[in-house]
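1. Give me the fold of what follows.
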Amino acid sequence: MNRFLTTVAAFATIAAGTSAVAEISDDVVKIGILNDQSGVYADFGGKGSYEAAKMAVEDFGGNVSGAPVEVVTADHQNKADIASNIARQWYDTEQVDAIMELTTSSVALAVQALSDDMNKITVTTGAATTELTGAQCVPNGFHWAYDTHALAVGTGGALVEQGGKKWYFLTADYAFGYSLEEQTGKFAESKGGEVVGSVRHPLATNDYSSFLLQAQASGADVIGLANAGQDTQNAIKQAAEFGIVQSGQRLAALLFTLSEVHGLGLEAAQGLSLTESFYWDRTDETRAFGERFMERTGSMPNMVHAATYSAVTQYLKAIEAAGTDATEEVSAKMHEMPVDDLFANGASVGKNGRLYTDVYLMEVKSPEESEGPFDYYNVLATIPGEEAFISEADSGCSLVSN
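-> From the prediction side, this is the model:
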């Protein structure tokens, strides 16, 4: 009888262990990093975000709840249809559990909607539109790094207060550009500013001359560059050729990160005001992360890279807390748990999926001020997340009232 009971107990132990592992679908947690790796936003997120995701997995120990964690990646080429096809293939045949990064607003909106249909989690760190946590919010969609409202509050607010009352926008002709122009324009007007005009340009255009001449002729105090990546770099370079800044107008880089400053160089970028939600040289913890990232990539991380590290880490923490990778349980934990890491300190996630974390108003240093590579910013102000981002109540997300 004792031998029988021992055998039964052994089988029960094995069964319990099997049950625990079975809480992880396919016995592996797979995260997809989907972004632009060959186009205008390749430096903005690109392969750096993939490395940041892998760093997060390694720092977590390489497994969660007894199951290994894998990271896969693909280039969506800034096309929503290509991104959706990749996402569907990942979900249908490659057992990907969550997709993150999603540079380009049109891509992020498309993949978030598809993921909602397929009951999967998305965490956007590379796109800016407030629609992700506004009118097009979904129960399992999260927006982690920044958005057009935060950029408008940061950069737009600073320049209006410094006398930049009249604004003219040079805008990328897709959802991100429209949203950034709209949010910044509204915020400038709320501070007593005026929008005197705008012009839209194709994504990844090489010739900004006609657009810049229209902006120059507008008489605006500030030319708001409602674009990003190489588009912003090229616009700033060509603006210098027209002597726009020298003639008294100011350029506002409404979405510009450390990666683009590095690509442009301090000589051209000095004096620019911009907003990021991360700077590698802010604390001992961010400096340590920056140095490790630099060893792997040859560059210091920007806010998209750091946010991707944070998003992956929080997703794994949520799986660990839930004891499963089932979408509903993990999503609930991600909404419930505070976010406290090198990217966000004591931040919270709203019902609409928005991470409410601090953002920083930066000014690009002059070459004389910089003490070495990637020493590019003076931090002018810290803007609390509750001020930087649209409140849950005002977001337009249907989940907030439920």
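
2. switch to C-alpha atoms for all contacts and neighbour counts from now on
-> Noted.

3. Span of stretch 241-259 from start to end?
-> 22 Å (Cα to Cα, to the nearest Å).

4. three-state assignment of residue 363?
-> Secondary structure, DSSP: H, G, I helix; E, B strand; the rest coil: residue 363 is strand.

5. which residue sits closest to it in space, ignoring its chain neighbours?
-> The spatially closest residue to residue 363, leaving aside those adjacent along the chain, is residue 273, at 4.7 Å (Cα to Cα, 6 or more residues apart in numbering).

6. number of nearby residues for that neighbour?
-> 25 (other Cα atoms under 10 Å).

7. Contact partners for it?
-> Neighbour list for residue 273: 155, 159, 252-253, 361-364 [criterion: Cα atoms under 8 Å, 6 or more residues apart in numbering].

8. Secondary structure of residue 70: a helix, I assume?
-> No: per three-state DSSP, residue 70 lies outside any helix segment and is strand.

9. And this one, please, so the two structures can be compared:
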Amino acid sequence: MGTLKVHDLTKTYGETVAIDHLGIDVRDGEFFVILGPSGAGKTTTLKAIAGLIEIDEGSVEISGIDMTQVEPYHRNVAMAFESYALYPQKTVAQNLASPLKSGRHARYSEQEQTQRINDVTTTLGINHLLDRLPKELSNGQRQRTALGRVLVRPADIYLLDEPLSHLDAKLRASMRAELKAIASRSSTTTLYVTHDYQEALALADRIAVLRTGKFIQIGTPEQIWREPIDTFVARSVGQPEINLVDAVVRGGRVRALGGGIEFAAPAALGLTEGQQLRVGLRPSELMVNREVHDHDWLRVAGRIRLTERLGRDVELDIEVGDGNLIVVERADRPHQEGDEVMLDIHLPNVHLFAGGEPDEDTARLGSALGHTAAPLPEALEEEVGE
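-> Next up, the predicted model:
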């Protein structure tokens, strides 16, 4: 078990700033996820914490000890690389045993080593592969072996670099649950990086959203989902992406999609006449023909342009006013292209962002009711609860 404090961490490569004055405080036993797109600086951040690259500025403190100038070997962190990094001449069993035969872990007896290897290979579903070489494994099996080599030994902190990215969808979902269970049982502090928002929501105690080397927002999964600090964070979680439509304040009302969507401007946000906005509506939080009559709901007319079956769900492209919205509904509800429908929108789930250019990320102002008190949607509760 251990804590991690990173202050003002900076790394440049020539004119390129890979990580830019990052700061995080990871608690003892916490499962902390860094979420960001490719090229955001996720792997560089892990390597800097592990001591695998020299940093230009900042400090790394592990379990209360400044490790900034300490060699990687003495930091007692275990890191899984996306690129596997297995010994090609060693079997799966030998690869897994290698961390237990060096340094402070060399004290383990053969019996203890065997038990730890059996435990982790059973959990990862690779106990039948112990005698194989890496070249005889599939990409998914190699990645599970690389992950097992990290989990097999105790460490103050696990650093996991997209460890599930090469697994198929079914195995990835089950491994998310296993990883969370392993971290919980061992109480080991885990820093996990991913570009997959579902992994972040399912695994994290807290999430840090990373963009071009900077943390944009740090919070719980619910905070990231419910109160994204800007449009970049809002677009980073959820698939299909959040609907973002231009709007304007007219006569004390927010008007979007040529009047197709209109509601009272929340007084708490201090919006002014003529102010340009963006309205954010998550596809999974819009409902069709539900006939909700609560005062916190808005009903707008629309027409279904396109439908796309997505397993148990169906994605609907609905024409509203002079634009369109993407909606995700359960596939067992009958919807046909061309149907006239009523779209039910829960106002606490409507995000208001500052206006801006199409490619510009702008700040969140609040919800359509001036607050964000709504609970997580059922589908998201299932993901977070895994």
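
10. Got a TM-score for the two of them?
-> The TM-score (TM-score structural alignment, normalised by the length of structure 2) is 0.31; 186 aligned residues with a Cα RMSD of 6.1 Å.

11. Relative to residue 91 of structure 1, how far out is residue 232 of structure 1?
-> Remark: distance between residue 232 of structure 1 and residue 91 of structure 1 (Cα to Cα) = 34 Å.

12. Looking at structure 2, which helix is longest?
-> Using DSSP state H to define each element, structure 2 has its longest helix at helix 169-186.

13. Check which helices and strands the helix or strand following it sits against.
-> Going down the chain from helix 169-186 of structure 2, the next helix or strand is strand 189-194, by DSSP states H and E. Strand 189-194 of structure 2 sits against strand 31-35, helix 42-50, strand 157-161, with contacts defined as 3 or more Cα pairs under 8 Å, 6 or more residues apart in numbering; DSSP states H and E.

14. Please name whichever of these is nearest to residue 345 of structure 2.
-> Of all these, strand 31-35 sits nearest to residue 345 of structure 2, with 28.4 Å by Cα to Cα.

15. what does that closest one rub up against?
-> 26, 42, 180, 183, 189-197, 200, 203-210.

16. Buried ones among those residues?
-> Listed as buried from the contacts of strand 31-35 of structure 2 are 26, 42, 180, 183, 189-197, 200, 203-210; burial here means 16 or more other Cα atoms under 10 Å.

17. So residue 232 and residue 91 of structure 1 - more neighbours on which side?
-> More neighbours surround residue 232 than the other of residue 232 of structure 1 and residue 91, with 25 against 19 (other Cα under 10 Å).

18. What separation do you get for that one and residue 261 of structure 1?
-> In terms of Cα to Cα, residue 232 of structure 1 sits 10 Å off from residue 261 of structure 1.

19. isn't residue 194 of structure 2 right up against residue 200?
-> Yes: contact criterion Cα atoms under 8 Å: residue 194 of structure 2 and residue 200 qualify, at 7.1 Å.

20. circling back: in the contacts of residue 273 of structure 1, find the pair that's most separated.
-> 159 and 364 (14.2 Å).

21. hang on, the earlier thing: pick the one among the contacts of residue 273 of structure 1 closest to residue 286 of structure 1.
-> Taking the contacts of residue 273 of structure 1 together and measuring to residue 286 of structure 1 by Cα to Cα, the closest member is residue 362, at 16.2 Å.

22. How about that closest one, nearest residue that isn't a chain neighbour?
-> Closest to residue 362 of structure 1 by Cα to Cα, 6+ apart is residue 379, at 4.7 Å.
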